[in-house]
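> coords please:
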Amino acid sequence: MASIDEILAAEPPAFGRAVRAIIAGDPRTLRAELAAVPDLVRARSTSPHHATLLHYVSANGVESELQGPVANADEIAALLIAAGAEVNAGCDAYGWSDTLGLVVTSDHPNEAGVAGRLVALLCSAGATIDGPQGDGSPLAAALAFATLDCVEVLIARGARTDNPAFAAAAGRTDWLRAWLDGHATIAMQPAPNLLPLSSDRAVAAEQALVFASMCGQTETVRLLLDAGVEVNAQPPGSHWTATPLHTAAIQGQVVVVKLLVQRGADPTLRDGRHRSTAVEWAGHARGPRRALARAVSILLDEREHRNWE
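From the prediction side, this is the model:
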């Protein structure tokens, strides 16, 4: 495994110094490097991913040694954008990626508690909120990777929510009610391949229940349960989804967990991928959601639910 010094030694010196400042969260050094070489902000790595400096802020898609949580990543990104970084520029990570797509699928900004702020900053600077194809890929990716701060910002900034999974995540109960009723004016757009939405309406409704549970949309969960959606379903989703209860538990959605159990969710069920219970899933919560997930674990460990009413 190469060291950080070895990786950066392969880059032009100014570019390597700028990358080191980014991953260290050092705005003073980065500002000095950008002032000395104004075109540096548009330069690209010589590595196969060909990332610009802004891509490195995501801590994703570049060499793993250069990835890690940076508490002031939004400050670093703002500095780069002010210096002329192109927010919608792509790089060759994962085939093709822009900074927004890399941020919403990265563990490190999420762990540092800065992912939502980064998404807000990128959107304010002109990032394409529905992705380069206009298919909602940033929101789909954020849901697939369960980066909920990113989900919330994308929805608040106007990301499209015109399919059952997106609408459920956004708490659009009116849209979902009309869709469940088969209203002719509801035009359902497909989700990107990253988040395959079933063409079977019953399964799509189960997927909606899962993503509403993930995002803590209590009234949407209630609506879908009242419509007869199976509370213990395990529809296709991502590695962060299973039953609604598993999915809510790992995100620390205490109120939704209570509702699901009251409506028949079985805490003893094991998911099909990891063969784990909802309590065991809660033990793998990330970043700022760990404390809430611990509260969920306490609730689900109780054998008596008298106080849940």
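
> CA only for contacts and neighbour counts going forward, please
Noted.

> My guess is A9 contacts V19. True?
No: between A9 and V19 there is no contact under CA atoms under 8 Å: 11.1 Å.

> Near R306, how many other residues are there?
By the other CA atoms under 10 Å criterion, the neighbourhood of R306 contains 7 residues.

> same thing with R303?
Residues lying near R303 (other CA under 10 Å) number 7.

> A9 and V19: who's more crowded?
Legend: neighbour count by other CA under 10 Å for A9 and V19, higher for V19 (23 against 13).

> Quick check: closest non-adjacent residue to R222.
L259 (7.9 Å; CA to CA, 6 or more residues apart in numbering).

> Okay, that neighbour and A120: tell me how far apart.
Here the criterion is CA to CA, to the nearest Å. By it, L259 lies 31 Å from A120.

> Could you do L80 as well?
L80 is 15 Å from A120, by CA to CA.

> These two: which is more packed in?
Each of L80 and A120 has its neighbours counted (other CA under 10 Å); L80 has more, 24 against 20.

> which element is the more buried one on?
Using DSSP states H and E, the element containing L80 is helix 73-82.

> Which positions within that helix qualify as buried?
A73, D74, E75, I76, A77, A78, L79, L80, I81 (16 or more other CA atoms under 10 Å).

> Which parts of the stretch 151-300 of the chain are helices?
For the stretch 151-300 of the chain, applying DSSP state H, counting those that start in this stretch gives helices covering 164-170, 173-180, 201-214, 218-226, 244-250, 254-262, 278-282, 290-301.

> The structure of the following sequence is requested for comparison with the preceding one:
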Amino acid sequence: METQPYHERITDGKFRSAVDLLDAGDADGLKVYLTQNPELVYQRILFDEEGYFKNPGLLEFVAENPVRHDRLPENIVEVARVILEAGAKNNADQIDYTLGLVCSGRVPREFKVQIPLIDLLCSYGANPDGAMTAALAHGEFEAVESMIAKGAVIDLPAAAATGRTNFVAKLIPLSDSRQKHLALAFAAQHGHAAALKFLLDAGLDPSLYNPEGAHMFSTPLHQAIISGHENCVRLLVEAGARLDLKDTIYHGTALDWAMYFENTAIISYLRSQGAKPGDE
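Next up is the predicted model:
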């Protein structure tokens, strides 16, 4: 049975009405409603599940991430400003978390409000550094460049994910193990072979499962395959990446993933290296 969208699972009638006004783009109506019910700006809804949207506040619904309607009203920036001015501007953690949702969601980008929402949230004090990993993991590079322009640090994961190869070479000896691990995952996922080679030459294990925040159910090899980056697949295999490791959700090997995504060149290469499906 299909799960209801999050807004349809809100049992608090007042909070649900506020979300409905938000979804309708009724900024004036929402402003009046929050004046009458100011507690809603500070309230959080607890959904009976784990995940990144298990306990959202009203502001977080402006990101449409997770997808609920697959659209956003044209004036969502104005709607977000109403919520911020009604009191959400006093909650730095919620502003930061909302920025992460906006930066990692496709709907804000597709409706051309991602950058305006980033601008708004940062003007209210959101920390662009805190949203970088989510944006990088989801390949939201317009958001990444916007946050870099706002002062976000180009660390090793950001450099590897965006193909800033010269930065990668300089930052490897200055970075900790988690940064290196993230960088390896992002370089493979986003197809930056030169950055990936620097990391592998520095001794990074090509068979490590990706860290939290970077599709941790899979390995760099899995992610290079899903993205179709044959050059990165070859680099990882040549560096000793194990071909028998299965992802922890679908339980597929590298060859299983290549077969599922019907990438004949990668299938042929993996078979030539002795790769087998997980059921053999």
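
> about what we covered before: with respect to V151 of structure 1, which of the buried residues of helix 73-82 of structure 1 is nearest?
D74 (16.9 Å; CA to CA).

> okay, now the nearest residue to the closest one once chain neighbours are set aside: neighbour count?
In this structure, D74 of structure 1 finds its nearest non-sequential neighbour in L118, 5.1 Å apart by CA to CA, 6+ apart. L118 of structure 1 has 29 neighbouring residues, counting by other CA under 10 Å.

> Okay, buried residues for the helix or strand hosting L118 of structure 1 please.
For L118 of structure 1, the host element (DSSP H and E) is helix 115-124. Using 16+ other CA under 10 Å as the test for burial, helix 115-124 of structure 1 gives A115, G116, R117, L118, V119, A120, L121, L122, C123.

> distance of T46 of structure 1 from D92 of structure 1?
Taken as CA to CA, the span from T46 of structure 1 to D92 of structure 1 is 11 Å.

> T98 of structure 2 matches what in structure 1?
Under the alignment (TM-score structural alignment), T98 of structure 2 pairs with T99 in structure 1.

> Would you quantify the distance from its match to L122 of structure 1?
8 Å.

> before we move on, what about T128 of structure 1?
9 Å.

> can you check W240 of structure 1 too?
From W240 of structure 1 to L122 of structure 1 the distance is 25 Å (CA to CA).

> just L209 of structure 1 next, same as before
Taking CA to CA, one finds L209 of structure 1 at 29 Å from L122 of structure 1.

> Name all residues that make contact with the closest residue to S146 of structure 2 other than its chain neighbours.
For S146 of structure 2, ignoring the flanking residues on the chain, the nearest one in space by CA to CA, 6+ apart is I115 at 7.0 Å. Applying CA atoms under 8 Å, 6 or more residues apart in numbering to I115 of structure 2 gives the contacts R109, E142, A143, S146.

> Most neighbours among those residues, which one is it?
Busiest of those [other CA under 10 Å] is A143, holding 24 neighbours.

> didn't that residue look like it was pressed against Q114?
Yes: applying CA under 8 Å, one finds A143 of structure 2 in contact with Q114, separated by 7.1 Å.

> Any buried residues in the host helix or strand of A32 of structure 1, and which?
Assigning secondary structure by DSSP H and E places A32 of structure 1 in helix 27-36. Neighbour-count burial for helix 27-36 of structure 1, counted by 16+ other CA under 10 Å, picks out P27, T29, L30, R31, E33, L34.

> ok, residues contacting it?
Residues outside helix 27-36 of structure 1 that contact it (CA under 8 Å, 6+ apart): A14, R17, A18, A21, I22, L40, V41, E75, I76, L79, A83.

> cool, and stretch 68-78 of structure 1?
22-27, 54, 57, 59, 108-114, 117-118, 121.

> Now do it: distance to the chain's middle.
Taking CA atoms, centre = their mean, to the nearest Å, one finds the center of stretch 68-78 of structure 1 at 17 Å from the center of the full chain.

> Go through the buried residues of helix 73-82 of structure 1 and name the one nearest G228 of structure 1.
D74 (43.0 Å).

> From S58 of structure 1, how far off is that closest one?
Where S58 of structure 1 is concerned, D74 of structure 1 sits at a distance of 10 Å (CA to CA).

> for L209 of structure 1, what are its contacts?
A168, T220, V221, L224, L225, V229, P244.

> ugh, typo on my part, it should be C215 of structure 1
C215 of structure 1 makes contacts with L148, A169, A170, A248, Q251, Q253, as judged by CA under 8 Å, 6+ apart.
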